[in-house]
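**Q** Fold the following and give me the result.
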Amino acid sequence: MTVGLFIPCYVNQFYPDAAKATLQLLQKLGVEVVYPAKQTCCGQPMANSGFAHLTSDCDALFIQNFAEFDYIVAPSASCVLHVKDHLHSAENEGKAEGIRGKIYELVEFLTDVLKIEKLDAVFPHKVGIHHSCHGLRGLYLSQMTELNAAPFSKPQQLLNMVSGLEQVSLDRPDECCGFGGTFCVAEEAVSVKMGKDRVTDHSKNGAEYITSSDLSCLMHLEGILHRNKSKVKVVHIAEILNATV
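**A** Predicted structure coming up:
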């Protein structure tokens, strides 16, 4: 099994430790990982802003970089969902279709493909899980609370394997943080209020860290935490699952 490691542009620029943790974790689990050095943005920001017709070069480069791998894994639910739903190519639609079927967000790759049952990880802290909208309602990493259905949470399943970690219960466990990509620019006041609500839910329930499979959401929440001079920190789930001290 050879995995192509897809690191979204904002992760590469602002949170490289999460990218490194993803690589190290996969290698610990015996996966052969290759990082295509010419990769860049998948085109999600343009597509989500109504300019999907301008992403053809991004699509072509993505296909060029990742078509030949057995699997593609990324530490970002939103970027993975974009590729799953919107990667197309008039010249290479067969390869695009293949990629759409073999790209995975890290958490779902660990639970659904590798089916891991044990992790050598230690993180002695109280942690609250932020279920991002893309991960929750797009990739179905967790059950939506508004549905009358059996609950499940793939991130929670993995965090249960981490020694010393205590998961905190939230009042509204799957509420949107308000980031929404360009939404936080176009609707700043609404976005900030939603983010403050999420931060309050975590902090009042005792979380020392907020984790998620989407660093875009965590980036939004981190800004609010810093402005509030809060001691609560954000950390990508890959960094927790890879932690040994």
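
**Q** Please make it C-alpha for all contacts and neighbour counts, starting now.
**A** Will do.

**Q** Please enumerate the strands of this structure.
**A** 2-5, 32-34, 71-74, 103-105, 126-129, 166-167, 209-212, 233-236 (DSSP state E).

**Q** how about those strands in CSV, adding distance to Ala189?
**A** As requested, the strands of the chain are exported to CSV (distance: least, C-alpha to C-alpha, whole Å):
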stretch, distance to Ala189
strand 2-5, 36
strand 32-34, 41
strand 71-74, 31
strand 103-105, 30
strand 126-129, 24
strand 166-167, 30
strand 209-212, 22
strand 233-236, 22
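
**Q** Could you dump these into TSV with distance to Leu141 and mean neighbour count added?
**A** Output for the strands of the chain, formatted as TSV (distance: least, C-alpha to C-alpha, whole Å; neighbours: other C-alpha atoms under 10 Å):
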stretch	distance to Leu141	mean neighbour count
strand 2-5	20	20
strand 32-34	23	16
strand 71-74	14	24
strand 103-105	9	25
strand 126-129	12	22
strand 166-167	17	18
strand 209-212	11	23
strand 233-236	15	20
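
**Q** Which among those is found nearest to Val199?
**A** When the strands of the chain are compared for distance to Val199 using C-alpha to C-alpha, the nearest one is strand 209-212, at 8.6 Å.

**Q** Give the full set of residues in contact with the residue lying closest to Lys84 once chain neighbours are set aside.
**A** Nearest-residue entry for Lys84: Arg100, 4.4 Å, with adjacent residues in sequence omitted and distances by C-alpha to C-alpha, 6 or more residues apart in numbering. Contact partners of Arg100, counting by C-alpha atoms under 8 Å, 6 or more residues apart in numbering, are 83-85, 87.

**Q** I'd like the structure of this one too, to check against the first:
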Amino acid sequence: MRVGLFVTCLVDLMRPGIGFAAMRLLEAAGCTVQVPAAQTCCGQPGYNSGDRKAARALALKTLKEFAGCDYVVVPSGSCAGMIRVHYPALFKDDPAMIESVNRLSARTYELTDFLVNVARLENIPGTYSGSLTYHDACSGLRELGVQAQPRALLAKMPGVKLKEMDESTACCGFGGTFSVKFGDISASMAEKKCAHIIRSGADAIVAGDLGCLLSIEGRMRRRGDRQTRVLHVAEVLAGENGVCK
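**A** Prediction:
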């Protein structure tokens, strides 16, 4: 099974270890992983800001780069959602391209969704000992139905104790350009999310979208919390980025 790993801009620039963790998980599931070196952005920032021309150009670039893959896997619900849900909308009036775009969309998955429902990964390569709480990022949850999948994978790790926080499905306030355009509202939402995390009593907050994690971690540290770990689910499952192996 040839899987193309779409690393995402944030992972590449801010925490590349997530990409390596995703690769380790895919390889553990028996996949042959390809990482197109020229990949860049999925086009979501432009799309959300109304720049359909730029978004289409990046979509066409992505389509070309991942053409030879059986599946495209993304360690981000928002970027996976862009490809799977919004690429077809971008090309709905383009009969020359819509068939190819729909094929790409249909074979694109968020990482944990792919590992559970396609690759059916049973043996988790990493180990972890401690408690964690899980934040359900908006795009993965609402566009792709990702909620049970990460929890099912974490449940296969004997050392993990999941402590569900209140309102785990509520937005953390990041929302991409939302956090720039509506900074005060975003900060208030992040503050509420952090309060729920602390009340859960978990040692770590885990999520499947780095954008959410950066927003949450920034707020946690400004609150003076230096202890709560902020981890991508791929890092926990693969035992990467300082997580116990």
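
**Q** where does the TM-score land?
**A** The TM-score (TM-score structural alignment, normalised by the length of the first structure) is 0.92; 235 aligned residues with a C-alpha RMSD of 1.3 Å.

**Q** which residues in the first structure does the longest helix along the second structure match up with?
**A** Longest among the helix segments of the second structure by residue count, using DSSP state H, is helix 183-200. Helix 183-200 of the second structure corresponds to residues 188-205 in the first structure, going by TM-score structural alignment.

**Q** Alignment lookup: Gly178 of the first structure to the second structure.
**A** The criterion is TM-score structural alignment: under it, Gly178 of the first structure has Gly173 as its aligned partner in the second structure.

**Q** quick one: that match from Ser179 of the second structure, how far?
**A** Relative to Ser179 of the second structure, Gly173 of the second structure is positioned 6 Å away (C-alpha to C-alpha, to the nearest Å).

**Q** Could you name every residue contacting both of the two?
**A** Residues touching both Gly173 of the second structure and Ser179 comprise 185-187, with contact defined as C-alpha under 8 Å, 6+ apart.

**Q** Now which of the residues you listed would you call buried?
**A** Neighbour-count burial (16 or more other C-alpha atoms under 10 Å) applied to these gives 186-187.

**Q** want to throw the shared contacts of Gly173 and Ser179 of the second structure into CSV with distance to Val116 of the second structure?
**A** As requested, these are exported to CSV (distance: C-alpha to C-alpha, whole Å):
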residue, distance to Val116 of the second structure
Ile185, 35
Ser186, 32
Ala187, 34
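
**Q** what are the ranges of the helices in the first structure?
**A** Listed in chain order (using DSSP H), the helices of the first structure are 9-14, 16-28, 44-48, 56-66, 77-86, 93-102, 106-108, 133, 154-159, 183-186, 188-204, 215-227, 237-241.

**Q** Let me have those helices in CSV, adding distance to Leu170 of the first structure as columns.
**A** Converted to CSV, the helices of the first structure look like this (distance: least, C-alpha to C-alpha, whole Å):
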stretch, distance to Leu170 of the first structure
helix 9-14, 26
helix 16-28, 24
helix 44-48, 29
helix 56-66, 37
helix 77-86, 21
helix 93-102, 33
helix 106-108, 20
helix 133, 16
helix 154-159, 13
helix 183-186, 23
helix 188-204, 6
helix 215-227, 15
helix 237-241, 17
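
**Q** Quick one: closest of these to Ala121 of the first structure.
**A** Minimum separation from Ala121 of the first structure across the helices of the first structure (C-alpha to C-alpha) falls at helix 237-241, 5.7 Å.

**Q** mean shift of that closest one relative to the second structure?
**A** With the two structures superposed, helix 237-241 of the first structure lies on average 0.5 Å from its match in the second structure, counting by mean C-alpha distance after the TM-score superposition for the first structure.

**Q** Tell me the residues of the second structure aligned with that helix.
**A** Residues 233-237 of the second structure are where helix 237-241 of the first structure aligns, taking TM-score structural alignment as the criterion.

**Q** neighbouring contacts of that stretch?
**A** In this structure, residues lying in contact with stretch 233-237 of the second structure by C-alpha under 8 Å, 6+ apart are 17-18, 21-22, 25, 75, 124-128, 150, 153-154, 157, 206-208, 241, 243.
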